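Asks: sequence first, then the predicted structure, then my questions.
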Amino acid sequence: MEIRSNPAGQYFDEMHFLRQRVHDLELQLDELKKKSGSIRDNFREFGHSSEQFPPTKNETKSGIQFAREALEAALRTSEEKFSKIFENAPFMMHSIDTDGILRSVNTKWISTMGFEREEVLGEPIQKFMTPESRVMHSRRLPEFWDLLAVSDVEYSYVKKDGTVMDAVLDAVVMDDPVWGKTSLSFMRDITDKKKAQEALTESELRYRQLFEISPVAMIVHKGPHVLFANSAASSLLQLEDSKEMENKNIYSFLDPRQQDLCTQLMEGAERGEKLDDFRLIKLIARDGRTMYVEWAAVEILYQGQPIELSMVRDRTEVRLAEEKLIAGLHEKEVLLREIHHRVKNNLQIMSSLLRLQSRFASNIVLRTALRDMEQRLESMAWLHDTLYRSHDLTRIDFAKYINDMVYRLMGGHGVTARVRVEKEMDRVELEIDTAIPCGLIANELVSNCFRHAFPENRRGVVHIALRKTSPFSFDLSVCDNGIGLPAGFDIEETHSFGFRLVQSLMKQLNGSMVVNGSRGAAFHMSFPEMRLGKN
């Protein structure tokens, strides 16, 4: 009988062979008593050479006596070899009789358990076991004598210092010349291994519990083949049990148009790409309902093999809310554009009425006032038209607006090449609450330049500058090299409707203005942006 499942198998084989040889030699001795003839022939028949047992000098010895002496010598040799192997084996070894009494223990057993040899021999093996192992041993021992051999049986033993040692035991039944039928056992200390295994099992259980109770749906798969999933995944797909996903193709749960994206995620996981973001993917629930989920995959090791772990978050309600919000915003954008368009049309109608009225005004002062008001309305109408055509309905490219305004005013005032307009404009976008008063100010000051700075067809230059001094602060300058302002001009005391309007609008903007009339007219304004909800 051979035990090959552990490193002590060769010891068991050898010792079992030695015990068997002793038994065979005893049988040979009985057989020789019945036979006659050459003793050496008998030995040769049973596999012993004449050189192994040379003839003695006493030729008068009977053949049976000669055979007995030879067999006893062979028996002693086998016993000595057996004892040597048993005692010096690097494994814990012991033998018990059919009553479970320890009959022999080797040096390794003694040194590991911490007892003296006389403290254990003649004692029941169960005396050195934990209570649980005693129960198991009592149940298994009767069966063992019928089985003749056992392998990898686990017991727990108590050392002399009280510590518990977990061991795995292999045993084989043998015939002992003194004790009769005995069990020769080999033990391997697996205490550290078992503790490590228990720690690993506890860790796996803990992570398995975290996996199961996670509110995020998790699917473990190898390629498209699903291995297992957690409860959140089955709930997401409206399945009764997560086991319904096992051994299924993961693509069967996807919208066909999303399979390529899912494949990219899995291939990225296989390449070891880091999990840095989620991708929006469509899933198909059991009832055929399309769901929007965020999906990410990462490669992990499971049972020593690389697999993929996919994490899925339901975003259906968020996605539908976003779509509803986008639709609502689009609807409001359409309405707002329509409002700007209608305001622009109404302002243009008012401007046209003022223009028509100015034609019938006989008083030159009234006609001028009506035309000035017409230009102001045109300026506001143009701003609303710019917003109507803009991609952003709340902000306007103010530099572009001033450029367009200047060209319209030049045409309206009949300004030709004799007046050159220079512009230095930063790219500035203003909210509508700032753009409207600022546009009216620019309209007033530029119109004033074209109307009064260059009388009698004089040539000159108008300089317009727009600067962004901070993220929410701006400077606007309108200067000319014309005839300048009247002596003693004070904008605070002027009765001009246009300048009073400029002052009122500057207060509305919470801005400041510096006027210089020494060399032409120069107006320098600084103002913050009137941010919606902040001012």
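Replies: Yes, it's here. Numbering: from 1, shown residues only.
Asks: going forward, measure contacts between C-alpha atoms and count neighbours the same way
Replies: Fine.
Asks: can you tell me what sits against stretch 364-382?
Replies: 343-345, 347-348, 350-352, 354-355, 357-359, 361, 405, 436, 439-440, 443-444 (CA atoms under 8 Å, 6 or more residues apart in numbering).
Asks: please state the offset of that stretch from the chain centre?
Replies: Centre-to-centre, stretch 364-382 and its host chain are 65 Å apart (CA atoms, centre = their mean, to the nearest Å).
Asks: now that stretch: buried residues?
Replies: Of the residues in stretch 364-382, 367, 370-382 count as buried by neighbour count, 16 or more other CA atoms under 10 Å.
Asks: alright, now check it against this:
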Amino acid sequence: MNTQKPHTILVLDDDPVVRSTMAAFLEDEGYVVLEADSGESGLEVFRCAHPDAILLDWRLPGMSGGEVLSRMCEEAPTTPVIIVSGTDRMNDVVDALKRGAWDFLTKPLREFSELSASIQRCLERARLLREEGLRRENLEQQVRKRTEALEEANAMLRRQIAERIEFEKALADSEERFRQLVENVREVFFVRDMNTGAFLYVSPAYAEVWGRSCASLYSDPEGLFSTVHAEDQEKFVQAWDLLQKAHKPFDVEHRIVRPDNTLRWIRGRAFPVEDDRGVPYRIVGIADDITNRKTSEEKIRSSLKEKETLLKEVHHRVKNNLQLVSSLLNLQASYIRTPEDRELFLESQNRIHSMTLVHEELYRSDDLACVEFSDYLPKLTQKLISVFSMGKDIRLVTDIQPIFFPVDTAIPCGLIVNELFSNALKHAFKGRDEGIVCLSVKRDQDNIKIIVRDNGIGFPLDYEPDAARTLGMQLVHSLVDQLGAFLDIEVDTGTTFTITFHAPNRCTLVS
């Protein structure tokens, strides 16, 4: 008979039909369901009822789903929050995962089995995280207690050695007390003679962990090394040699092979014990069975790997979709007869290409949160030169620091450079066969400076930046405002655009 308490699920959605439909399904699955129709009421239920998992709509009236998600993750980081929303915007998906969402499902759900599977995965992961936290806390407490006991025994031993003639008797008394202390614990304790290599004491837990009798270890001390897994033999032997020859503490995690060929993970720690002359003569150690901890860590690593793979796939699909849009614009442009209209399509293609490059860089990168801007810009500018140079000899001079930008900074910066660079190629060198465009990106303390400079004909003297009517310049001003940046335009022997903004928190220089 299963007496396990059913899990409680909070369904937070402003659509009563969707809310009641999911509630009915979950109740049929055996869950206890709580409902809320707004962020404020959902937080109140969350804090009072402490549900095991939350199904959260991303778009809510009043308090947004993102704000609700952030508060829930801050207050209960091990409680799964699954986004179930009708939004298909990639920014919303990425934002939700960054804020701490455990999964993201898109409404309408094609199969409720997908929802059930997501809940089960998240509940299992939450259980493992909580168990791992408790296990680590208990292990640390046990280690502290055992260490204190060993230190107390060692101090007691030193105090008792007043005369050399009483040394053996005092040691025997100490070993007896030590034996009584450790024989009822799960960790394996041992005492080994440093000169002969013989084991003077091995706690009974050795038989349970190693699957071999303590007598076998007493009779064959070197047999301990043969139980170590072949792949861990080298590091085990090296650490043990350092303990015996250089008297350095031994602390190694390794695998052992039991007689039935099953594997166990062991963390072994040992240190030398000195006699009254300060000469090491014995080794005292402890070995913990950490198999369960290693298994849990592997499950967590696997879960994180799945999440990284999912994000890479998201960027890959976004890149493909943007390339499809660019191809459709190119196809449509072939039917346009007016050069001015065809140029508008070409400009739109280049803007899409600048965004496509960001997602392509993320897909190829090991860091899914940031784009290496110094690698991204040369690809973008070379594309623009090939499109807009029109047979002119345009030389590009770059001074770009290797900087990583987060996605929400890289895209607007890429679009700004796209507009300013293409504008220079199209208009700055009219009546000339050659020209120079300089591109600089640098970090100055807490600020980022992007400079696009050309040696062309420059803007007219009566040009007013705020009154610009072209779509490109309007887009530049809009993106500058989005970044919270300042735009400075200088017209001398050419035109210089300087965009200055505060470096984002996740902006880093490549070492």
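Replies: Great, that's in hand. What you are looking at is a predicted structure, and each value in this text was computed from that prediction instead of being measured.
Asks: give me the subset of the contacts of stretch 364-382 of the first structure lying in helices.
Replies: With DSSP state H as the criterion, helices contain 343-345, 347-348, 350-352, 354-355, 357-359, 405, 436, 439-440, 443-444 from among the contacts of stretch 364-382 of the first structure.
Asks: could you identify the buried members of these?
Replies: 343-345, 347-348, 350-351, 354-355, 358, 405, 436, 439-440, 443-444.
Asks: which of these sit farthest apart?
Replies: 358 and 436 (24.9 Å; CA to CA).
Asks: helices of the stretch 401-511 of the second structure, start to end?
Replies: 407-427, 471-483 (DSSP state H, counting those that start in this stretch).
Asks: pipe these into a markdown table and attach distance to residue 201 of the second structure per row.
Replies: Converted to a markdown table, the helices of the stretch 401-511 of the second structure look like this (distance: least, CA to CA, whole Å):
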| stretch | distance to residue 201 of the second structure |
| --- | --- |
| helix 407-427 | 60 |
| helix 471-483 | 68 |
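Asks: who wins for proximity to residue 159 of the second structure among the ones you listed?
Replies: Using CA to CA, the helices of the stretch 401-511 of the second structure put helix 407-427 closest to residue 159 of the second structure, at 64.7 Å.
Asks: what residues sit buried inside that closest one?
Replies: 407, 409-425.
Asks: try stretch 272-281 of the second structure
Replies: Within stretch 272-281 of the second structure, judged by 16+ other CA under 10 Å, the buried ones are 272-273, 280.
Asks: contacting residues around that stretch?
Replies: 158, 161, 193-195, 243-244, 247-249, 282-284.
Asks: of the residues you listed, just the buried ones, PyMOL syntax please.
Replies: A single PyMOL command is used to select the members of those judged buried by 16+ other CA under 10 Å:
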select buried, resi 158+161+193+194+243+244+249+282+283+284
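Asks: now, the contacts of stretch 272-281 of the second structure that are in helices?
Replies: 158, 243-244.
Asks: using JSON lines, lay out those together with distance to residue 213 of the second structure.
Replies: As requested, those are exported to JSON lines (distance: CA to CA, whole Å):
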{"residue": "158", "distance to residue 213 of the second structure": "32"}
{"residue": "243", "distance to residue 213 of the second structure": "25"}
{"residue": "244", "distance to residue 213 of the second structure": "25"}
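Asks: which among the residues you listed gets closest to residue 468 of the second structure?
Replies: Closest to residue 468 of the second structure, out of all of those and judged by CA to CA, is residue 243, at 75.4 Å.
Asks: now do the SS call for whatever residue of the first structure lines up with residue 389 of the second structure.
Replies: Following TM-score structural alignment, the counterpart assigned to residue 389 of the second structure within the first structure is residue 414. Per DSSP: H, G, I helix; E, B strand; the rest coil, the secondary structure class of residue 414 of the first structure is coil.
Asks: tell me how far residue 304 of the first structure lies from residue 450 of the first structure.
Replies: 85 Å (CA to CA, to the nearest Å).
Asks: repeat for residue 515 of the first structure
Replies: 17 Å.
Asks: swap in residue 461 of the first structure?
Replies: Residue 461 of the first structure is 10 Å from residue 450 of the first structure, by CA to CA.
Asks: before we move on, what about residue 383 of the first structure?
Replies: 21 Å.
Asks: please apply the same query to residue 517 of the first structure.
Replies: For residue 517 of the first structure relative to residue 450 of the first structure (CA to CA), the value is 16 Å.
Asks: also residue 529 of the first structure?
Replies: Counting by CA to CA, the gap from residue 529 of the first structure to residue 450 of the first structure is 28 Å.
Asks: thinking again about what came up before, nearest to residue 470 of the second structure among the buried residues of stretch 272-281 of the second structure?
Replies: Nearest to residue 470 of the second structure among these, with distances taken as CA to CA, is residue 272, at 78.8 Å.
Asks: nearest residue to the equivalent of the closest one over in the first structure in space, please, no chain neighbours.
Replies: By TM-score structural alignment, residue 272 of the second structure lines up with residue 299 in the first structure. Nearest non-adjacent residue to residue 299 of the first structure, counting by CA to CA, 6 or more residues apart in numbering: residue 308, 4.4 Å away.
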